[in-house]
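Peer 1: Here is a sequence together with a model predicted from it:
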Amino acid sequence: MRVDATDPEAIFWSHVRNRLLNGHKFRRQVPIGPYIVDFLCADRKLIVELDGFQHAEDPRDENRDRYLSSLGYRILRFWNHEIYADVGQVLVHVVEVLEGRA
């Protein structure tokens, strides 16, 4: 588990902490089984992962996603550059998923 957030994680966290995103509660750096997820909305069983290019073709991510999905979690992955380019659009998509519109 990392203590310091990456810049994209800090940006995303600034928009979702303290129920800022339509009242949905998120936690960061949450252990689930052998993995640590970036962000978790436990009530909706939604995981949000923010990835750099080191994850572009990492087969470990497929195994991780398969495991987390088997526990009933839905996983949204965004590239770091999406956070920099338009965090608002990322947040809109997350809300759509949380509220069953996507």
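Peer 2: Looks like it arrived, so ask away.

Peer 1: When you work out contacts or count neighbours from here on, use the C-alpha atoms and nothing else.
Peer 2: Fine.

Peer 1: for the chain, what spans make up the helices?
Peer 2: Counting by DSSP state H, the chain has helices at residues 7-16, 59-70, 80-98.

Peer 1: Next, the contact list for residue 82, please.
Peer 2: Contact partners of residue 82, counting by CA atoms under 8 Å, 6 or more residues apart in numbering, are residue 90.

Peer 1: Likewise for the one 10 residues further on?
Peer 2: Counting by CA under 8 Å, 6+ apart, residue 92 touches no other residue.

Peer 1: where's it relative to residue 32, distance?
Peer 2: Separation of residue 92 from residue 32 (CA to CA, to the nearest Å) stands at 25 Å.

Peer 1: hold the first one in mind and look at this next one:
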Amino acid sequence: MPDWKPRDTARARSLRREATPAERALWVFLSRSQTGAKFSRQMPVGPWFADFLCRELLLVVELDGFSHDVTPERDARRDAWMAAHGYTVLRFTNEDVHSNVEGVVSAIRQEVERLRGLKGRAHP
């Protein structure tokens, strides 16, 4: 029988409370399903927390700030783990969101449509 591990909901709640300004700005769009998909924020995915997760499509959206510049190898490990477990990861910088949130939302919408198209072909 596999080991069951409870989700770290306290940590997820803390991350949501402490969201960066860029995360809050993007959430305004994602929470209203303006990408055509339902997203949750600060969701546990394996050993990681996804900034935004669409469970239906296994799509993770990450916003990178200064801390990601300091430890790029951690992001590479995380992305490799996600890919190995069937997740697609889109990364944007905080600056992308601040300077062009509509472009970021459009890119997410395009990926949602692409993944839906793949899903539709895989299961006729």
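Peer 2: Everything's here; your move. Not measured: the values here are computed from a predicted model.

Peer 1: on that earlier part again, same list (the helices of the first structure) but as JSON lines, adding distance to residue 44 of the first structure.
Peer 2: Below are the helices of the first structure laid out as JSON lines (distance: least, CA to CA, whole Å):
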{"stretch": "helix 7-16", "distance to residue 44 of the first structure": "14"}
{"stretch": "helix 59-70", "distance to residue 44 of the first structure": "13"}
{"stretch": "helix 80-98", "distance to residue 44 of the first structure": "6"}
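
Peer 1: Closest to the centroid, which residue in the first structure?
Peer 2: residue 48 (1.2 Å; CA atoms, centre = their mean).

Peer 1: Aligned to it, what sits in the second structure?
Peer 2: Here residue 48 of the first structure is matched to residue 61 in the second structure, going by TM-score structural alignment.

Peer 1: And residue 34 of the first structure, by the same measure?
Peer 2: By TM-score structural alignment, residue 34 of the first structure lines up with residue 47.

Peer 1: on that earlier part again, make sure the residue nearest to the centre of the first structure is actually in contact with residue 30.
Peer 2: No - counting by CA atoms under 8 Å, residue 48 of the first structure does not reach residue 30; the two are 10.9 Å apart.

Peer 1: Find residues that contact each of those two.
Peer 2: Shared contacts of residue 48 of the first structure and residue 30, defined by CA under 8 Å, 6+ apart, comprise 37-40.

Peer 1: which one of those sits closest to residue 26 of the first structure?
Peer 2: Distance to residue 26 of the first structure, by CA to CA, is smallest for residue 40 among these, at 5.3 Å.

Peer 1: and the closest residue to the closest one other than its chain neighbours, what does it touch?
Peer 2: Once flanking residues are discounted, residue 40 of the first structure sits nearest to residue 47: 4.6 Å by CA to CA, 6 or more residues apart in numbering. The neighbours of residue 47 of the first structure, taking CA under 8 Å, 6+ apart as the test, are 37-41, 73-76.

Peer 1: I figured residue 28 of the first structure hits residue 37, correct?
Peer 2: Yes - using CA under 8 Å, residue 28 of the first structure makes contact with residue 37 at a distance of 7.3 Å.

Peer 1: Which residue in the second structure aligns with residue 19 of the first structure?
Peer 2: Match for residue 19 of the first structure (TM-score structural alignment): residue 33.

Peer 1: For its match, grab the count of nearby residues.
Peer 2: Using other CA atoms under 10 Å, residue 33 of the second structure has 13 neighbouring residues.

Peer 1: Repeat that for residue 76 of the second structure.
Peer 2: Counted with other CA under 10 Å, residue 76 of the second structure comes out at 11.
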